[in-house]
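Q: Need coordinates for the following:
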Amino acid sequence: MNLFNLEGKVALVTGGNRGLGGAMAYGLAQAGADIAIVQRSKEETEVAKSIRDLGRKCETFSFDLSETKDLPELVDSVIKQLGKIDILVNNAGVQRRSPSEEFSEEDWDLVMQVNSKAVFFLCQTVGRKMLQQGKGKIINLASLLSYQGGFTVPEYAASKGGVAQFTKSLSNEWASKNVNVNAIAPGYMATEMNTALINDEKRSRQILERIPAGRWGNPEDMVGAVVFLASNASDYVNGETITVDGGWMGR
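A: Next up is the predicted model:
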């Protein structure tokens, strides 16, 4: 199983302090990678402590992805602390819910900034380093709403549709240079972001009835896909979006 071994690799995970990001950061560490976690909070998290308990290095970097001008400094700080970046997981994201006829420009701009613009420019900034070193793995977090419209989240659908599309664009340019760019589209996951849906009895029931696996996803369900896309096992996988959704998209 050396194809999946990440020993000697360094992974940068945005939003890696909790939820899906925390599970993926810990999973990458289990596979052997050292981890850089980017988070808004300056506080040490249980995820970071758990990674260190595995014997892996883990450094946390406080950064607000609603601003992009300092991304080069962030990347330089990660490389200074951990030596390099072999794997980038663009997980951090935000969501706002409102009927489309009432949706505010302020909320639209925030979601597009964090979920789409910051993701692209972090891909660009880290991608330059990976092109220089001749190899790298970039994994973006898309969504089922990269394919579907959803309800009361027009900005989220727009941002995640964009992520799926520029994942393909970057792959077209960088695949021949040994930088793999792919995405994961999580299904309905039992995380803090989906609390409103989970608490909506009618909508939650409708969602569950459509999932062939018969349950909402858990953050740990993301680990297999992210380790695969971060490892040598996916060296000939380029520009793909892998759905981890319990079968939702096939229904």
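
Q: rest of the way, CA atoms for contacts and neighbours
A: Fine.

Q: for the residue nearest the centre of the chain, what are its contacts?
A: For the chain, the residue nearest the mean C-alpha position is residue 91 (2.3 Å; Cα atoms, centre = their mean). Neighbour list for residue 91: 13-16, 20-21, 140-141 [criterion: Cα atoms under 8 Å, 6 or more residues apart in numbering].

Q: How is residue 246 assigned, secondary-structure-wise?
A: Here residue 246 is coil, with the state taken from DSSP: H, G, I helix; E, B strand; the rest coil.

Q: roughly how far apart are the spatially closest residue to it that is not a sequence neighbour and residue 59?
A: Spatial nearest neighbour of residue 246, chain neighbours left out: residue 213 (4.9 Å); criterion: Cα to Cα, 6 or more residues apart in numbering. For residue 213, the distance to residue 59 (Cα to Cα, to the nearest Å) stands at 36 Å.

Q: please give me the structure for this one as well, since I'd like to look at both together:
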Amino acid sequence: MNPFSLQNKTILITGASSGIGRSCSVECSKSGANLILIARNEEELKKTVSLLDPDSKAEVIIADIVNAENLEELIAEKVSILGKISGFIHCAGIEKTLPLKKHNSTLYNDIFAVNVIAGFELAKILSLKKYKSEVASFVFISSVAGLVGEIGKTAYSASKGAVISGARSIAMELSRSNIRVNSISPAMVNTPILNKMFEDVGEESSQEILKKHPLGIGEPEDVANACVFLLSDAAKWITGSNLVVDGGYSAH
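A: As a prediction, the model looks like this:
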């Protein structure tokens, strides 16, 4: 058996309707996984499903992971169809670039609710014996902004730093349940979020950002392939780690 394969594994992915979440869905399906995909946008989620490997089984949940009170019931229903969860990727996220003087408590709360709390709450649900397979792997998408300073990203950076440190503590706690927990910190990746940010900051700042990536801007698949590795049995001795996938950005 290929240790890098996700054959016979059921993977739950949040934020699956675009960007890194969509790419994770596609690459996991190519590696043989069956998928439970969660997002708010039904039309875009259907598009993701249309891109999956035809041999892959997929179930979708149209829900806001911050406000859905019946999320556990929805997950339980999908688990009864596809089987217990072997992997979880928390890709859903909000990015905001604003000067500190324009930050406020609502912004902090909104960003932390999606980037941090929703993911940790899902990990709590998926770590229950009734939903998880014998061995499982959880991956949280963080950011290099959680490791290095970024102008205008106080709330976002703080949330991504919380993802890295929280994931380490979850890893320590869930190891006794045979669940590995890691995070991945990408730099700028070619997604709708990046394009929106470039519009917000203007041409000059955009060029500065590009110069900071020795290997250029990443593609969503670059992050997705790292996720596939961490979900696979090839990474069975890796937990509590933060894998930096940044084209050399943080080497400066």
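
Q: Between residue 213 and residue 59 of structure 1, which has more neighbouring residues?
A: The neighbour count for residue 213 of structure 1 versus residue 59, taken as other Cα atoms under 10 Å, is higher for residue 59 (18 against 13).

Q: which one is the more buried one nearest to, not counting chain neighbours?
A: Nearest non-adjacent residue to residue 59 of structure 1 (Cα to Cα, 6+ apart): residue 36, at 4.9 Å.

Q: Next, the mean deviation of the lengthiest strand in structure 1 compared to structure 2.
A: Criterion DSSP state E: the longest strand present in structure 1 is strand 179-186. Superposing on structure 2 and averaging over aligned pairs (mean Cα distance after the TM-score superposition for structure 1), strand 179-186 of structure 1 comes out at 0.7 Å.

Q: Could you list every helix and strand in contact with that strand?
A: helix 118-133, strand 136-141, helix 154-174, helix 223-230, strand 241-244 (3 or more Cα pairs under 8 Å, 6 or more residues apart in numbering; DSSP states H and E).

Q: Return the most buried member of those.
A: Scoring these by mean neighbour count under mean count of other Cα atoms under 10 Å gives strand 136-141 as the most buried, with a mean of 26.

Q: what's the mean distance for that strand versus structure 2?
A: With mean Cα distance after the TM-score superposition for structure 1, strand 136-141 of structure 1 averages 0.5 Å from its match.

Q: Next, the angle helix 223-230 makes with that strand.
A: If you take axes from the mean of the first three to the mean of the last three Cα atoms, to 10 degrees, strand 136-141 of structure 1 sits at 140 degrees to helix 223-230.

Q: and residue 192 of structure 2, how many neighbours?
A: 12.

Q: ok, the residue nearest to residue 235 of structure 1 when sequence neighbours are not counted to residue 237 of structure 1 distance?
A: Nearest residue to residue 235 of structure 1 in three dimensions, chain neighbours excluded: residue 180, at 7.0 Å (Cα to Cα, 6+ apart). Distance, residue 180 of structure 1 to residue 237 of structure 1, using Cα to Cα: 7 Å.

Q: okay, those two: which has more neighbours?
A: For the pair residue 180 of structure 1 and residue 237, the greater number of neighbours falls to residue 180 (30 against 16), based on other Cα under 10 Å.

Q: Looking at structure 2, name the residue matched to the more buried one.
A: In structure 2, residue 180 of structure 1 lines up with residue 180, judged by TM-score structural alignment.

Q: which residues does that match contact?
A: By Cα under 8 Å, 6+ apart, residue 180 of structure 2 lies in contact with 136-138, 171, 174, 236, 238-240.

Q: Also residue 56 of structure 1?
A: Contacts of residue 56 of structure 1 (Cα under 8 Å, 6+ apart): 29, 32-35.

Q: Mark which of those are part of strands, please.
A: Using DSSP E, the contacts of residue 56 of structure 1 in strands are 34-35.

Q: coming back round to it: reformat the contacts of residue 180 of structure 2 as CSV; add distance to residue 219 of structure 2.
A: Putting these into CSV (distance: Cα to Cα, whole Å) gives the following:
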residue, distance to residue 219 of structure 2
136, 26
137, 23
138, 22
171, 28
174, 31
236, 26
238, 24
239, 25
240, 25
